[in-house]
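Undergrad: Got a predicted structure here, sequence first:
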Amino acid sequence: MLTVRSADGTPIAYERSGSGEPVILVGGALCVRASTGPLGEALAPNFTVVSYDRRGRGDSGDTDSYAVAREVEDLGALITALGGTAVVYGHSSGAALVVAAAASGLPITKVVLHEPPYGEDDEESKRESDEAGATVVRLLAENRRVEAVEAFLTMAEIPAEDAAGMAGAPGMAEVAHTLAYDFAVMDNGAPGGVVPLERLGKVTQPGLVICGSVSPPFMTEAARKVAKALPGGRLVELDGHHHVVPPEVLAPVLMEFLKA
């Protein structure tokens, strides 16, 4: 394990492997660096790959107050440690963080956005999303961490029985508080967590957007909107796959784009 200090002094833990052009993997909600490790292993023969613990998770530090800008600075510190530029891949809410980082002007060469879970922009959908999010935040405030994770997973359209089992898995309770961070990331740039069209227009890097054909419909629709809004954006839909894609399927898609 390696560490780098972010702009505010927070230590950010990461693993580095392989050689070649740097690629940073940004995990989504409830993920730690081990979550992106298998994809990193698949890419390492061709790239220098970094998987890291976003602040508040795993071996990384945290602060008393959260701001999306601090997570952007964390990515900036990692890019500096890798030599000054990097490709950045983000999965789920991690993809929304990549959008914020790329739009801020960080020296990112290419972006890969894997199913950023932006919501639908009709009033009913936004109301339902806000209510579900408020439930998760309330449970966190009451220190009912496992229940908060379960509520979040249900919100993400995971069947209730599966959500209950996943919420009780080792390590989930320890990172539950960072769900509030991911909500902030999703609302950053477009209140309500909808597709941030104005911010996407500021992403000038070549961009690949990935979605699964059998993911929740709101995610596939968001991916299509994101790809259309990105200047020069490209969409790849993986037939028969859900929100989480096996690395042996995902890595070749990334390699084709990154080597183009």
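TA: It's in.
Undergrad: contacts, neighbours, all on C-alpha from now
TA: Will do.
Undergrad: and the residue nearest to Ala151 when sequence neighbours are not counted, what helix or strand is that in?
TA: If the residues on either side of it in the chain are set aside, Ala151 comes closest to Val136, at 6.0 Å by C-alpha to C-alpha, 6 or more residues apart in numbering. In this assignment (DSSP states H and E), Val136 forms part of helix 123-141.
Undergrad: Also Thr109?
TA: Judged by DSSP H and E, Thr109 forms part of strand 108-114.
Undergrad: And that strand, what does it pack against?
TA: Applying 3 or more C-alpha pairs under 8 Å, 6 or more residues apart in numbering; DSSP states H and E, we find strand 108-114 packed against strand 86-91, helix 93-103, strand 207-212.
Undergrad: which one of those lies closest to Leu75?
TA: Leu75 lies closest to helix 93-103 among the helices and strands packed on strand 108-114, at 7.6 Å (C-alpha to C-alpha).
Undergrad: want to compare, so here's the second one:
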Amino acid sequence: MDKKTTSRDGTSLAYEVTGRGPVVILVSGAMSTGGTVRPLAQRISDGSTAVVYDRRGRGESGDTAPYAVDREVEDLAALIDAVGGEAALFGVSSGGALVLRAAASGLPVRRAAVYEVPYADFLEGGAEREAAYKEDLNRALADGRRGDAVELFLRMTGLGEEMIRGARQSPMWAGMESVAPSLAYDDAVMGDGLLPRERLAAIPVPVLSVVGGASPEWMREAARVVAETVPQGSHRVLEGQTHMVEPDVLGPVLAEFLAG
């Protein structure tokens, strides 16, 4: 990241800019940094000024206690101000929940797009699973058990026990533990894990909700209902894609929406 700006509470935010055209800020999800969405930013940079950033508590950005979801909305406000005063937003997974919250908050956002926000309304026992995860995660982080926190997250995403054990032995594990405290931030962004219908109904700008055709049925249903709940919603299914969407598949769809 070659640029810095400062959020309202003094937190330093690292970001980078690619391309030319209307500005779009890309928001990563849990266990990730701005580098995670960099390939997508490059894919849409022909027609957009794509901005990627490290969310607070990860990568090259700072962190300021105590955490609050509103501080992350203020981070987006600071970034929008730094890159011209208006922007479209795109968010993946829990980053999408943050984008929808920001779009409903009155920031100068012209359009918003999200990919597979994991609202648990449509997963059997989803609310109970979310509540149990929240309790176990906060306890692990309070005890300083970052590795256990990462395991909880991976298990929540459906990763098998053998793959989790393998991940613990991989060179990437230390980096995953380093951003483990930010798992609580993403969990806070998701709230109770259920779709915030009143907030979504208040979003005043066009919203594109995208989902992978090979993703679980509950995820596909969540994406559809997001599009139905916002006043100016549209919905796209990317055939063959999962939660780990390929930038070359998502990029053209996102670029078309941003140009709209």
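TA: Right, received. Where do you want to start? Because the structure is predicted, anything quoted here is derived from the model rather than measured.
Undergrad: Give me the TM-score for this pair.
TA: Laid over one another, the chains give 0.94 as their TM-score (TM-score structural alignment, normalised by the length of structure 1), with 256 aligned residues with a C-alpha RMSD of 1.5 Å.
Undergrad: picking up where we left off before, for the strand holding Thr109 of structure 1, which outside residues touch it?
TA: 85-92, 95-96, 98, 102, 205-211, 223, 254, 258 (C-alpha atoms under 8 Å, 6 or more residues apart in numbering).
Undergrad: just to revisit the earlier point, mind putting the helices and strands packed on strand 108-114 of structure 1 into a markdown table with distance to Ala67 of structure 1 and mean neighbour count?
TA: Shown next, in a markdown table, are these (distance: least, C-alpha to C-alpha, whole Å; neighbours: other C-alpha atoms under 10 Å):
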| stretch | distance to Ala67 of structure 1 | mean neighbour count |
| --- | --- | --- |
| strand 86-91 | 18 | 24 |
| helix 93-103 | 12 | 26 |
| strand 207-212 | 25 | 25 |
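Undergrad: so which of these gets nearest Asp64 of structure 1?
TA: Going by C-alpha to C-alpha, the one of these nearest Asp64 of structure 1 is helix 93-103, 19.9 Å.
Undergrad: angle of the closest one against strand 207-212?
TA: Here helix 93-103 of structure 1 runs at an angle of 170 degrees relative to strand 207-212 (axes from the mean of the first three to the mean of the last three C-alpha atoms, to 10 degrees).
Undergrad: Average separation of helix 93-103 of structure 1 from the aligned part of structure 2, please.
TA: Comparing helix 93-103 of structure 1 with its match in structure 2 after superposition yields a mean distance of 0.5 Å (mean C-alpha distance after the TM-score superposition for structure 1).
Undergrad: Check which helices and strands that helix sits against.
TA: So helix 93-103 of structure 1, by 3+ C-alpha pairs under 8 Å, 6+ apart, packs with strand 22-26, helix 68-81, strand 86-91, strand 108-114, helix 179-187, helix 197-200.
Undergrad: ok, residues contacting the longest one?
TA: Counting contacts by C-alpha under 8 Å, 6+ apart, the residues outside helix 68-81 of structure 1 that touch it are 4-8, 12, 54-55, 85-86, 97, 100-101, 106-107, 181, 184-185, 188.
Undergrad: do that again at 6 Å, thanks
TA: 6, 85-86, 101, 185 (C-alpha atoms under 6 Å, 6 or more residues apart in numbering).
Undergrad: And these, which two are furthest apart?
TA: Spatially, the most separated pair among the contacts of helix 68-81 of structure 1 is Thr85 and Val185, at 22.6 Å (C-alpha to C-alpha).
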